[in-house]
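Asks: Provided below for reference: sequence and predicted model.
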Amino acid sequence: MSEAQRIRREKVLARRARIWAAIEPAAYLLPFMVSILIFTVYPFFNVVFMSFRQGFDLLTNTDQGIGLYNYQFVLGSRDFMNALTNTGIYVAVVVPVSAALAIVLANLLNRKVRGMAIFQTAYFLPMVTSAMAVGLAWRYIFLRDFGVLNQVLGWFGVDKINWLQKYPWSLYALILFGIWSNLPFTIILILSGLQNIDETYYTVARVDGAKSMRIFFRITVPLLAPTIGLVLTINTISASKVFSELFALFNGPGIGGSLFTVVYYIYEQFSKQKHAWAAAAAMILFVLIFIVTMLQQYIQRKWTY
């Protein structure tokens, strides 16, 4: 091989190496991107289009026209408005309460004391336990005549409460179950944020004579602001999709449909072959979650230290 051929060959190999270096990341990402396009992007736009198709038939893929009829029907539905109210109350209570409890519990779990691993395991158990199994256990807790909760309340002279079959007590039961279910994941996120706070801040504060409560509210909470914002965003999205808890506790949307949630409403419309109505309800829920999430992000930017 002559010198010119060798140089030419090296240039070709170098060019191929540069091309491969440029496309290698895309090659590794291609399977993931294809799955995202097939299972996320396409279904999303398909639902958006479906929500405008009046009289849509999924089996024949036909409709009677394009318009806002599906949105008018859903927004005028008593069941949907009831579902929207229940979901809003659930989110408004479960998200801040679970976040506040998680901050306190994570702060306790972050301390280095003997036997702390036992408490950490106890708090994280709900994450590795079947949701339906846990729901059945909570159903027995909420039983009117033999439930543990009513037995405890009876010690304080409180009459028996029909938690599972009478509104709004059934909504309160759902909220209590939701708070308990959200705690483990929320605690993990808060705990990771606590462990990223530089210990120097606490040392300096103690040297200056700051008390524990002052340290907590002046150092811990402000430095946890980004983590708390993340927790509120994730839990808002998760709580807005409350669904399986209804089956675990009530075998459905409660007595007379009093516990309809938006996702359960979507499920019911889909089971009735009313796919366009289900799509319209899903898009309304998406828009509401998007607005709330953007509002949270705006507030978080103002709050972050």
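Replies: Yep, that arrived.
Asks: Every contact and neighbour count from this point should use C-alpha atoms.
Replies: Noted.
Asks: What distance do you get for residue 32 to residue 38?
Replies: From residue 32 across to residue 38, the span is 10 Å (Cα to Cα, to the nearest Å).
Asks: Also residue 126?
Replies: Residue 126 is 32 Å from residue 38, where distance means Cα to Cα.
Asks: Which one's more surrounded, those two?
Replies: When neighbours are counted by other Cα atoms under 10 Å, residue 126 and residue 38 differ, and residue 126 comes out ahead with 17 against 11.
Asks: Can you tell me the SS state at that one?
Replies: helix (DSSP: H, G, I helix; E, B strand; the rest coil).
Asks: how many other residues sit next to residue 7?
Replies: Per other Cα under 10 Å, the neighbour tally for residue 7 reads 11.
Asks: Summarise which helices and strands the helix or strand encompassing it is packed against.
Replies: Following DSSP states H and E, one finds residue 7 within helix 3-36. Helices and strands touching helix 3-36, as assessed by 3 or more Cα pairs under 8 Å, 6 or more residues apart in numbering; DSSP states H and E, are absent.
Asks: this is the other structure I want to compare:
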Amino acid sequence: MTKQEPSKPKRWQNYSAENSPQAWLYLLPALIIIGVFNVFPLIRTFIMSMQTGKTLNSMHFGGFKNFEIILRDPKFHIAIFNTVTYAIVVVPVGLIISMLIATTIYTKIKNKTVFETIFFIPYLTSVIAIGIVFRYLFNGDYGFINYFLSWFGIGPINFLDDPNMSITTLIIFGIWSGLAFNIIILLSGLRNINENYYKVADMFGATKMEQFKRITLPQMIPIITFLSMVNFINAFKVYAQVYSLFGGKAGIANSATTGVFYIFNKFYVDFKYGQGMAAAVILFLLILTFTFIQNFVLKRISR
């Protein structure tokens, strides 16, 4: 005879957290905060995107007129192109560099905590403050980067005042500013890999590269998926980097205009509130689409 599992108390058999008034009562404070600061602004954005008017107090329904204006605006096309270019370059390149640095720290450096602290400090620093420092580093006359390039007979390169270099400069800054967060998260993932895998691989004579491909990389797929998703969303919302790097402007002749910078100008500079919100809705849908595509691709790769 097989032993029967002890039956659960009757009061637990029909228990459902979703139908428990006490559970919803505990969640109520968090739900109110999320509703006020996340859900309501999102709904309000969709409503305003279909309204027209010169002041916020005199808005009236205008249908899809704002979307038609935005989709025909060449400046918006440039902003979206710059945003997509920034995202598809910064995210993968930043993750690859972060993975190399994190693996090097984890496997070859003894005082890991010291280096982790050094790499994490930029994450705690204001983006505006870092942008001011990079303005000096990228300066065409006395910047350190041009001074360093001169050792190899390159330059000087006008990183900040050349419209053709604006996005490249922004990409370099974006990659650097995202390294700190990526490295810390990747290091936490590397620590959770069972050391026995590597010991067995050493016994069978596997090289370090083979161990990385067969052990480290597959084990890190969930972490890399999470980071790529977060970084893609942040890349599509890039604004502070542009503002700080180009002194409150979107580069020379607005050559570094991004989606969020375009929305800001429409709303706070041109006072075209409906058009600004229409651009925000389009950017939201674009981020949502890219997120779904990214999740689908990463799930296929991880199988």
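Replies: Cool, the structure landed. Treat the numbers as computed from the prediction; the structure is a model and nothing was measured.
Asks: Would you pull the TM-score for this pair?
Replies: TM-score for the superposed pair, counting by TM-score structural alignment, normalised by the length of the second structure: 0.89. Supporting figures: 283 aligned residues with a Cα RMSD of 1.5 Å.
Asks: can you pull the contacts of the equivalent of residue 258 of the second structure over in the first structure?
Replies: Aligned by TM-score structural alignment, residue 258 of the second structure pairs with residue 261 of the first structure. The contact partners of residue 261 of the first structure, taken as Cα atoms under 8 Å, 6 or more residues apart in numbering, are 80, 82-84, 86-87, 242-243, 253.
Asks: switch the cut-off to 7 Å
Replies: Residue 261 of the first structure makes contact with 83-84, 86-87, 242 under the criterion Cα atoms under 7 Å, 6 or more residues apart in numbering.
Asks: from those, which is closest to residue 17 of the first structure?
Replies: The nearest member of the contacts of residue 261 of the first structure to residue 17 of the first structure, counting by Cα to Cα, is residue 242 at 50.7 Å.
Asks: Map the closest one across to the second structure for me.
Replies: So residue 242 of the first structure corresponds to residue 238, using TM-score structural alignment.
Asks: Count residues in the vicinity of the nearest residue to that match once chain neighbours are set aside, would you?
Replies: Nearest non-adjacent residue to residue 238 of the second structure, counting by Cα to Cα, 6 or more residues apart in numbering: residue 260, 6.7 Å away. Neighbourhood size, residue 260 of the second structure [other Cα under 10 Å]: 22.
Asks: Which SSE is immediately downstream of whatever helix or strand residue 260 of the second structure lives in?
Replies: Per DSSP H and E: residue 260 of the second structure is located in helix 259-264. The element immediately downstream of helix 259-264 of the second structure (helix or strand, assigned by DSSP H and E) is helix 273-302.
Asks: now that next one: which residue numbers in the first structure?
Replies: Taking TM-score structural alignment, helix 273-302 of the second structure hits residues 275-304 over in the first structure.
Asks: who touches stretch 63-75 of the first structure?
Replies: 51-57, 80-81, 276-277, 280-281.
Asks: okay, how far is it across that stretch, tip to tip?
Replies: Start-to-end span of stretch 63-75 of the first structure (Cα to Cα) is 20 Å.
Asks: Count the neighbours of residue 161 of the first structure for me.
Replies: Neighbours around residue 161 of the first structure, by other Cα under 10 Å: 19.
Asks: actually residue 49 of the first structure, not the one I typed
Replies: So residue 49 of the first structure, with other Cα under 10 Å, has 14 neighbours.
Asks: In three-state terms, label it for me.
Replies: Under three-state DSSP, residue 49 of the first structure comes out as helix.
Asks: how about residue 146 of the first structure, what's its match in the second structure?
Replies: Per TM-score structural alignment, residue 146 of the first structure is aligned with residue 142.
Asks: Please identify the helix or strand for its match.
Replies: When elements are assigned from DSSP H and E, residue 142 of the second structure belongs to no helix and no strand.
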